[in-house]
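J.: no FASTA, just this:
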């Protein structure tokens, strides 16, 4: 079986308010990714059976995992990427609303709400329906179109339950991934961190880590980490009498010589010079 299976359903009249167009399955592939794109004439839903993925939906970054459901309204830009160490296995399908419905409601989830529905008590039931729907498409026995349409109607109704169960709007949801990464760096800048460590913490690869962080803050995560450490070091140098090696250790550098080199590069003068030129003025302002 190929990495991604995608079966099309011939368009036909449907007695329901939405028409199923295709159903597919993505097998676990650590290298799988789908660049930024959108569907102008249909909606798509993706259910994560297992694994972790990074998704950019309408300029916001989300991390989704087992049991989560992703909803792409028609015309919404989105990008998808599987985690290399925990690859995605998903079921998905595409559909459109019939004209009379589309005139008044051409969205699956309201644009103000978060497009990622987190795993809840309906997830197992949805998994069974999505799996059966895909298998019906794959076997294509007589009458599969009608059976698939009935299955999708059940899927759609269950999705509406899941949406209602997640009762919050996008504005009330958790901070975007970039903000979470920044908060992590702000909290853990004294620890020994590298790109791989940070990326693993958020279940993304190093490329995405750099891409997401730089696009949001205009600086790479490692350079931000360095700036964060040096900012704290300048404060400690001007407000305490701690030795330079102690300051170095407090901001995450075991090697004081390396700390001095980095400090000089970033600040423009050595830690000793900086302290000499700034500490007296600082204390004068306090006294």
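T.: Structure's in. What do you need? Bear in mind the structure is a predicted one, so any value in this text is a computation, not a measurement.
J.: contacts and neighbour counts: CA atoms only from here.
T.: Will do.
J.: so what's the residue nearest to residue 23 when sequence neighbours are not counted up against?
T.: Residue nearest to residue 23 in three dimensions, not counting chain neighbours: residue 93, with 4.1 Å by C-alpha to C-alpha, 6 or more residues apart in numbering. Going by C-alpha atoms under 8 Å, 6 or more residues apart in numbering, residue 93 touches 20-24, 44-46.
J.: please compare the first structure with the one that follows:
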């Protein structure tokens, strides 16, 4: 039987929803304020900043969710003169088990978190904004239920992160990414490509990979290419130029410099 955290008997009420797009060269700053009658969620699409929530400063990045419990004091400041884009929704009439009315997270849970299923949440959020602004038949009811769906997905994302099952799934994802790199290292692999085979967002994959391995996916790719080139230098008659192409580098000079930086000697010296 699935765990049920949301105890509300009806869909949340929407106070407002929309999209905020600060263009390059513009300033985005919202002084300290709160919303006594509703909670609010933000989905960061673009740009970085520093948000103060309940007296604590947090760094916000793309593809992360920001949660303001009802009544919490907060301040928003984007990186100066850089683009900043977000989707937002304020709502009330919901109850999460074990928490005060209007609260989505407890004080020991970070109100800012990377989103695992970002693309799905982004699409639902955009549809919510569209319906909340529409005058079409039953648009308000559709928008309210979309808020409910978003809350369920966000709570699932937050409260499963610390579980054993979730940790096991994290290692499975990274294992699959490593396996893909090992079989395709000679190709031009992108972070978006790795995210697609993992069914998670590029930002979350990069965050997760470094959390579990200590390095980024591209650092792993680079290290694996060097390991393959070491094997080829010892066990094949291919020239260094041929080997550089075989492991995915179009420039022999770049390969030589990278090899020496990682191994400590040039490919030619290693082969001796």
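T.: Arrived safely. Nothing here was measured: the structure is a model prediction, and the numbers come from that model.
J.: need the counterpart of the residue nearest to residue 23 of structure 1 in structure 2.
T.: With TM-score structural alignment as the criterion, residue 93 of structure 1 lines up with residue 89 in structure 2.
J.: before we go further, its match is sitting in a strand, right?
T.: Yes - under DSSP: H, G, I helix; E, B strand; the rest coil, residue 89 of structure 2 sits within a strand.
J.: just to revisit the earlier point, of the contacts of residue 93 of structure 1, which stay in contact in structure 2?
T.: Compared against structure 2 with both residues aligned by TM-score structural alignment, their matches' C-alpha atoms under 8 Å, those retain 20-24, 44-46.
J.: just the residues you listed: which are in helices?
T.: In helices, judged by DSSP state H, none of these are found.
J.: any idea where the strands of structure 2 begin and end?
T.: All strands of structure 2, identified by DSSP state E, fall at 13-22, 29-33, 39-46, 49-53, 56-60, 64-68, 74-78, 84-92, 112-114.
J.: now render the ones you listed as CSV, adding distance to residue 182 of structure 2.
T.: Output for those, formatted as CSV (distance: least, C-alpha to C-alpha, whole Å):
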stretch, distance to residue 182 of structure 2
strand 13-22, 40
strand 29-33, 45
strand 39-46, 31
strand 49-53, 36
strand 56-60, 33
strand 64-68, 29
strand 74-78, 39
strand 84-92, 36
strand 112-114, 27
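J.: what about the residue nearest to residue 122 of structure 1 when sequence neighbours are not counted, distance to residue 73 of structure 1?
T.: Nearest non-adjacent residue to residue 122 of structure 1, counting by C-alpha to C-alpha, 6+ apart: residue 162, 6.5 Å away. Between residue 162 of structure 1 and residue 73 of structure 1 the computed distance is 16 Å (C-alpha to C-alpha, to the nearest Å).
J.: between these two, who's got more neighbours?
T.: It is residue 73, of residue 162 of structure 1 and residue 73, that has more neighbours when counted by other C-alpha atoms under 10 Å, with 26 against 20.
J.: that one corresponds to which position in structure 2?
T.: Here residue 73 of structure 1 is matched to residue 69 in structure 2, going by TM-score structural alignment.
J.: so its match sits against residue 39, correct?
T.: Yes - here residue 69 of structure 2 reaches residue 39: they are 4.9 Å apart, a contact under C-alpha atoms under 8 Å.
J.: mutual contacts of those two, please.
T.: Residues touching both residue 69 of structure 2 and residue 39 comprise 102-103, with contact defined as C-alpha under 8 Å, 6+ apart.
J.: quick check: residue 39 of structure 1 vs residue 79 of structure 1, distance?
T.: From residue 39 of structure 1 over to residue 79 of structure 1 the distance is 12 Å, taken as C-alpha to C-alpha.
J.: what's the answer for residue 279 of structure 1, then?
T.: 50 Å.
J.: please apply the same query to residue 168 of structure 1.
T.: Residue 168 of structure 1 is 23 Å from residue 79 of structure 1, where distance means C-alpha to C-alpha.
J.: looking at the two, which one has more neighbours?
T.: residue 79 (17 against 13).
J.: quickly find the element holding the nearest residue to residue 236 of structure 1 once chain neighbours are set aside.
T.: Nearest residue to residue 236 of structure 1 in three dimensions, chain neighbours excluded: residue 247, at 6.7 Å (C-alpha to C-alpha, 6+ apart). Using DSSP states H and E, residue 247 of structure 1 maps to helix 244-250.
J.: residues contacting the nearest residue to residue 88 of structure 2 once chain neighbours are set aside?
T.: Of all residues beyond its chain neighbours, the one nearest residue 88 of structure 2 is residue 42 (4.4 Å), with distances taken as C-alpha to C-alpha, 6+ apart. For residue 42 of structure 2, the contact set (C-alpha under 8 Å, 6+ apart) comprises 65-67, 86-89.
J.: residue 5 of structure 1 and residue 91 of structure 1, how far apart?
T.: 10 Å.
J.: more neighbours, those two?
T.: residue 91 (24 against 15).
J.: residue 203 of structure 2 matches what in structure 1?
T.: In structure 1, no residue is paired with residue 203 of structure 2, using TM-score structural alignment.
J.: burial measure for residue 203 of structure 2, as a count.
T.: 19.
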